[in-house]
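Visitor: I'd like to go over a predicted model; first the sequence, then the structure.
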Amino acid sequence: MSDPRLALDLALTIRHDGRGGVADDLDTLDGLTHWVHERRGLFGDASGGESWTADEQGLEAVRSLRAAVRALFAYAVRPGEPSSADAGRLLPFEEALGRLNAAAAAVPTVPRLDWAQDRDPVAHDHSADGTAEGNALPAALARAAIGFLAGPDRTALRACHAPRCVRYFIKEHHRQEWCKPSCGNRARVARHHERHRTT
């Protein structure tokens, strides 16, 4: 079964580039290949093994799904503001929901239990009919997003509004305002400069 954390990981492939712009970790086939290989254990069989490499169709499908996930994340953080990377170009809610559900349905799956003798048992989704291999990755990501959005972490989802940050994060403490300490530092510095500029 797809790990719901993959949904947040997918959304975070859009990030601040460190120079005032936005970077896309999935802007090339190599980028998607590397991203999948870094998370191989979270995908079950959807990543196709160690030799898996992205193709143009898969890259387009994953990027399309990411746009849907980020739109649904923006909806989930309401009444708060969405990430600044999304504010002006969000998919309409119904279109995002339709994309997500269509991607999840593209590969019918059945659960399978894997249990190595020296490890704990693990459940994985496997293609029910062995077909649609090219759709396996987007389908696994879509199911992870469905699990995330229907699960308890959705209510703790926030957009980071530190200067230049475009990330979503899970609020783990009632005082947490930013996705990471460096964003908190940037926000405090920006507030300090703003106060001194207006006085």
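Guide: Received the coordinates, thanks. Numbers count the residues shown, from 1 in each chain.

Visitor: when you work out contacts or count neighbours from here on, use the C-alpha atoms and nothing else.
Guide: Fine.

Visitor: secondary structure element for Arg112?
Guide: Element membership for Arg112 (DSSP states H and E) is strand 109-114.

Visitor: off-centre distance for that strand?
Guide: With Cα atoms, centre = their mean, to the nearest Å as the basis, strand 109-114 stands 23 Å off its chain's centre.

Visitor: what angle sits between the next helix or strand after it and strand 109-114?
Guide: Per DSSP H and E, the first helix or strand lying C-terminal to strand 109-114 is strand 122-127. Angle, strand 122-127 to strand 109-114, by axes from the mean of the first three to the mean of the last three Cα atoms, to 10 degrees: 140 degrees.

Visitor: now the helices for the protein?
Guide: 5-11, 29-38, 40-43, 56-76, 93-105, 136-149, 181-198 (DSSP state H).

Visitor: give me the neighbour count for the closest residue to Ile14 other than its chain neighbours.
Guide: Excluding its sequence neighbours, the residue lying closest to Ile14 (Cα to Cα, 6 or more residues apart in numbering) is Asp24, at 4.8 Å. Applying other Cα atoms under 10 Å, we find 14 residues neighbouring Asp24.

Visitor: one more structure, for comparison:
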Amino acid sequence: MSDTRLALDLALTVRHDGRGGVADDLGTPEGLTAWVRERPGLLGPGPETDVRAAGSASADAWKADEESLAAVRSLRAAVRALFAHAVRPGEPSSADARDLMPVSEALDRLNAAAEVVPTVSRLDWPDEGDPLVSHHPTGAPQREGALPAALARAVIGFLAGPDRAALRACHAPRCVRYFIKEHPRQEWCKPSCGNRARVARHHERHRPSHP
């Protein structure tokens, strides 16, 4: 899984609940467990992470506890603050626009999470293919810090990479998502949001005026 996809997935665990409010996919340890198990590349070998970096040999065997949940939620708050900073001068997601931590605090929190498990980079270059970078821990990681560290490194990779410039907040009615703008005319994170926005604009234009 790419740094961009993983960073977005973490931020998008805060989402619209379909009823006018905001839902949190990481509200419980069980929610975090399910989220991690849906992303086996996070806990297995691959170009972005090493199996040891998550402290488990299998996504199916990993289980969140209250400590790991608190660490990931703390990191997510920093990530969403940095996403809000990245989309300026555009407006941030309405989910937490009034409760964002300062950018300096968010950076400190992100870097602290990444530093828990120091890593070294390894370059592999297959005979048929592009060079691949993998990150390997320099020592045995502690379980409680390994997952936030892997996530923080992905977020750092995304924010320092070219995809950051295409990050946008979707401002369709009821949407609180961030997304990557893939073409110049894209305004919304998905077609259904564009449909809702157009309907809302139509109703606004045709709303009766009262003296």
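Guide: Yes, it's here. Keep in mind that what you see is a predicted model, and the values were worked out from it rather than measured.

Visitor: coming back round to it: out of the helices of structure 1, flag the one nearest Asp86 of structure 1.
Guide: helix 56-76 (7.3 Å; Cα to Cα).

Visitor: matching residues in structure 2 for the closest one?
Guide: Aligning helix 56-76 of structure 1 against structure 2 (TM-score structural alignment) gives residues 66-86.

Visitor: and the matching stretch, how far from structure 1 on average?
Guide: Compared with structure 1 after the fit, stretch 66-86 of structure 2 shows a mean deviation of 0.4 Å (mean Cα distance after the TM-score superposition for structure 1).

Visitor: okay but the residue nearest to Ile14 of structure 1 is in contact with Leu32, surely?
Guide: No. Look at Asp24 of structure 1 against Leu32 with Cα atoms under 8 Å: they stay out of range, at 10.2 Å.

Visitor: buried ones in the strand holding Arg112 of structure 1?
Guide: For strand 109-114 of structure 1, the neighbour count (16 or more other Cα atoms under 10 Å) marks Thr109 as buried.

Visitor: for stretch 13-21 of structure 1, same thing?
Guide: 13-16.

Visitor: which one of the residues you listed is nearest Pro138 of structure 1?
Guide: Among the buried residues of stretch 13-21 of structure 1, and counting by Cα to Cα, the member closest to Pro138 of structure 1 is Thr13, at 14.6 Å.

Visitor: now for the closest one: what does it line up with in structure 2?
Guide: Using TM-score structural alignment, Thr13 of structure 1 pairs with Thr13 in structure 2.

Visitor: which one is its match nearest to, not counting chain neighbours?
Guide: Asp25 is the one closest to Thr13 of structure 2 (Cα to Cα, 6+ apart), at 5.0 Å.

Visitor: can you check Thr53 of structure 1 too?
Guide: Thr33 (5.2 Å).

Visitor: number of nearby residues for the one you found?
Guide: 18.

Visitor: contacting residues around it?
Guide: 52-54 (Cα atoms under 8 Å, 6 or more residues apart in numbering).

Visitor: please determine how far it is located from Arg167 of structure 1.
Guide: Per Cα to Cα, to the nearest Å, Thr33 of structure 1 is found 21 Å from Arg167 of structure 1.

Visitor: in the match of helix 56-76 of structure 1, what's buried?
Guide: Applying 16+ other Cα under 10 Å to stretch 66-86 of structure 2 flags 68-86 as buried.
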